[in-house]
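Participant: coords please:
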Amino acid sequence: MAQEQYEKYYVPEQSIWPIVGAVALFLIAVGAGNFVIESTRDKTGYGFYILMAGIALLLIMITGWFKNQIDESMSGLYSAQLGRSYRQGMAWFIFSEVMFFMAFFGALFYARTISIPWLGGASNNASTNEVLWNGFQATWPLLTTPADAISTGEPSTQAMPWTGLPLINTALLLASSVTLHYAHVGLEKVKRTQLISLLSLTILLGAIFLVLQVQEYVHAYRDLGLTLDSGVYGNTFFLLTGFHGMHVTLGTIILIVLLGRCLKGHFTPKEHFAFQAGSWYWHFVDVVWVMLFFFVYIL
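Facilitator: Coordinates of the predicted model:
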């Protein structure tokens, strides 16, 4: 009877990087929370420095963990079974990210279609708008906060239009998905020039997106009066666009790492799951932006 053949399954040694990543995320959460509170209250504190320390530690973690994974892959330690595990893991990770953004879109939906109409007198709730302030209008975006109504009775902020920078950023991300797809095609067809040039262009488009988003935030604060203090509209606007911007930043870092590996010839047409995983993540980020552009900016 022939002996059964089993594939090897590489189990890596214990790593310090998960705990380093957990500490980094903790510092980012604490630092970001304190920084926002300090900014809105014109206080000077340590929130910004804690946030920067967390981001620096996160970059160190990403660098170290990526290096270990690349070394393991190039040493031939991985098998087909481990490759399937990687695919399942990446699929579940993206699913968790979908749920992450669905929670924020759900909060936006609840505020727009349930809370604000209810405050305006829907569902036989005729007295609530009178309790808030005289002349309350249950419209979206809600540009007047209670403080504005009490002091001036006029809106203190303006809605961010979908034209201009948001529209340009939408075009940039859609174009980046196209360039990344054809970079992948170049990898599968062993067209190195196509791979390197289009992957570099994708990274450039992602970087331009981030620069324009910073300009959009400056415009929101300086010209529109749209801040984190601008009620539920300002909160949901910066929550959704800010977290998406963080994902674009992470995606751009991943693509830069992939570009370095492509330049070193790490991938082959049959063995390039790391490139596929980066592509999945980038396309997911693009799809989220299209939904965000439609529900936050246009509707």
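Participant: CA only for contacts and neighbour counts going forward, please
Facilitator: Fine.
Participant: off-centre distance for the longest helix belonging to the chain?
Facilitator: Scanning the chain for the helix with the most residues, using DSSP state H, yields helix 231-263. Here the centre of helix 231-263 is set off from its chain's centre by 4 Å, with C-alpha atoms, centre = their mean, to the nearest Å.
Participant: buried residues, that helix. List them.
Facilitator: 231-234, 236-238, 240-241, 244-245, 247-259, 262 (16 or more other C-alpha atoms under 10 Å).
Participant: who are the packing partners of it?
Facilitator: helix 80-110, helix 192-219, helix 273-292 (3 or more C-alpha pairs under 8 Å, 6 or more residues apart in numbering; DSSP states H and E).
Participant: any idea of the angle the last one forms with helix 80-110?
Facilitator: This points to helix 273-292. Orientation of helix 273-292 against helix 80-110 (axes from the mean of the first three to the mean of the last three C-alpha atoms, to 10 degrees) gives an angle of 10 degrees.
Participant: what is helix 273-292 packed up against?
Facilitator: Helix 273-292 sits against helix 80-110, helix 165-188, helix 231-263, with contacts defined as 3+ C-alpha pairs under 8 Å, 6+ apart.
Participant: quick revisit: redo the helices and strands packed on helix 231-263 as JSON lines? Include distance to residue 133 and mean neighbour count.
Facilitator: Formatted as JSON lines, the helices and strands packed on helix 231-263 follow (distance: least, C-alpha to C-alpha, whole Å; neighbours: other C-alpha atoms under 10 Å):
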{"stretch": "helix 80-110", "distance to residue 133": "22", "mean neighbour count": "14"}
{"stretch": "helix 192-219", "distance to residue 133": "29", "mean neighbour count": "18"}
{"stretch": "helix 273-292", "distance to residue 133": "31", "mean neighbour count": "19"}
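Participant: let's see this one next to it:
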Amino acid sequence: MSEASKDQYYVPHLAKWPIVGSVGLTVTVLGAINLLNSENPGTPWMLYLGFAIILLMMFGWFGEVIKESEDNLYNTQVDTSFRMGMIWFIFSEVMFFGAFFGALFYARTFSVPWLGGEGTGLSTNEVLWNGYEGVWPTNGPGDLGGRFELIDPYHLPLINTLLLLASSVTITIAHHALRANNRSQTIIWLIATVILGAVFLFYQAEEYIEAYRDLNLTLSSGIYGSTFFMLTGFHGMHVTLGAIMITIITIRVIRGHFRPESHFGFEAVAWYWHFVDVVWLGLFIFVYIL
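Facilitator: All right, here's what the predicted structure looks like:
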């Protein structure tokens, strides 16, 4: 590649993958609508077809981006655009979790105390549910969903916190090893990160089983149950996606991808994983302990 071409912004060729992705999303949404609104939906084949098309798009599109990157087609401007895109993506994820943390804060700080009689000028307690005591955690007036018990924060949640903190360390060590061009150490520490993430998910599944089977803490257990499972469930989904992403970059490192001076694909996954770890610290403090 000539020096002049390196100064030019890389414009990708006409790609079919955006159209394929749009078709996949449309089919998925239509399948979900049919599943939710049909009296006899039968096998949700349209929903599965939509998922299959989206997966095909992801494999195809990501594969082309990887090939273009390994062919050294991207210059500094493209690298900057990738970084800005990842920053905005993580910002959108911050807003996503911020909405759920905001719902938890509003319910705990305002709604429940109002129902319990605070702010008597509104007469909320007398009008809506006379005699209700606004204590947290709560399943709401009328013991919606039945009585429940809390998960001990210093058992499985504490173990999971230590696992994710350790995984942040291992992926950071892997990053430093890659920058030092030590591929064997990079691979070892990436595998360790994936294992820690998998163990985290195993213990979270154990926690959910305990909550439903022994504690009667379910998604229907009032405002506490709904916020608990929404926050921890979506976080678990992000850990799953992050572990898949780390597995993919591990395979890429094994195949000789990434260079010490150019490896944004690796960095983007590391940024995402650190974000997931920070969200868990917030969950551990505000959902389990406080």
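Participant: TM value for the aligned chains?
Facilitator: Once superposed, the chains reach a TM-score of 0.87 (TM-score structural alignment, normalised by the length of the second structure), with 286 aligned residues with a C-alpha RMSD of 3.0 Å.
Participant: tell me which of the helices and strands packed on helix 273-292 of the first structure lies nearest to residue 123 of the first structure.
Facilitator: helix 80-110 (14.9 Å; C-alpha to C-alpha).
Participant: what does that closest one correspond to over in the second structure?
Facilitator: Under TM-score structural alignment, helix 80-110 of the first structure corresponds to residues 76-106 of the second structure.
Participant: and the matching stretch, how far out from the chain's middle?
Facilitator: Per C-alpha atoms, centre = their mean, the displacement of stretch 76-106 of the second structure from the mean C-alpha position of its chain is 11 Å.
Participant: include distance to residue 157 of the first structure when you put the helices and strands packed on helix 231-263 of the first structure into TSV, please.
Facilitator: Below are those laid out as TSV (distance: least, C-alpha to C-alpha, whole Å):
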stretch	distance to residue 157 of the first structure
helix 80-110	18
helix 192-219	12
helix 273-292	20
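Participant: mind jotting down where the helices sit in the stretch 1-150 of the first structure?
Facilitator: Secondary structure of the stretch 1-150 of the first structure (DSSP state H, counting those that start in this stretch): helices at 17-40, 47-74, 80-110, 116-119, 128-132, 146-151.
Participant: give me the mean deviation of the shortest one from the second structure.
Facilitator: Same thing as helix 116-119 of the first structure. With mean C-alpha distance after the TM-score superposition for the first structure, helix 116-119 of the first structure departs from the second structure by a mean of 0.8 Å once superposed.
Participant: which strands or helices does that helix pack on?
Facilitator: Contacting helix 116-119 of the first structure under the criterion 3+ C-alpha pairs under 8 Å, 6+ apart are the following elements: helix 128-132.
Participant: run a quick neighbour tally on the nearest residue in space to residue 34 of the second structure that is not next to it in sequence.
Facilitator: In space, and not counting its chain neighbours, residue 34 of the second structure is closest to residue 41: 6.8 Å by C-alpha to C-alpha, 6 or more residues apart in numbering. Close neighbours of residue 41 of the second structure, defined as other C-alpha atoms under 10 Å, add up to 12.
Participant: correct me if wrong: residue 41 of the second structure contacts residue 33.
Facilitator: No: applying C-alpha atoms under 8 Å, one finds residue 41 of the second structure not in contact with residue 33, separated by 10.1 Å.
Participant: re the thing from before, to residue 179 of the first structure, which of the helices of the stretch 1-150 of the first structure lies closest?
Facilitator: Nearest to residue 179 of the first structure, of all the helices of the stretch 1-150 of the first structure, is helix 80-110, at 21.0 Å by C-alpha to C-alpha.
Participant: next, the angle helix 231-263 makes with the closest one.
Facilitator: Here helix 80-110 of the first structure runs at an angle of 160 degrees relative to helix 231-263 (the same axes, to 10 degrees).
Participant: what is helix 80-110 of the first structure packed up against?
Facilitator: Counting contacts by 3+ C-alpha pairs under 8 Å, 6+ apart, helix 80-110 of the first structure packs against helix 231-263, helix 273-292.
Participant: okay then, goodbye and thanks.
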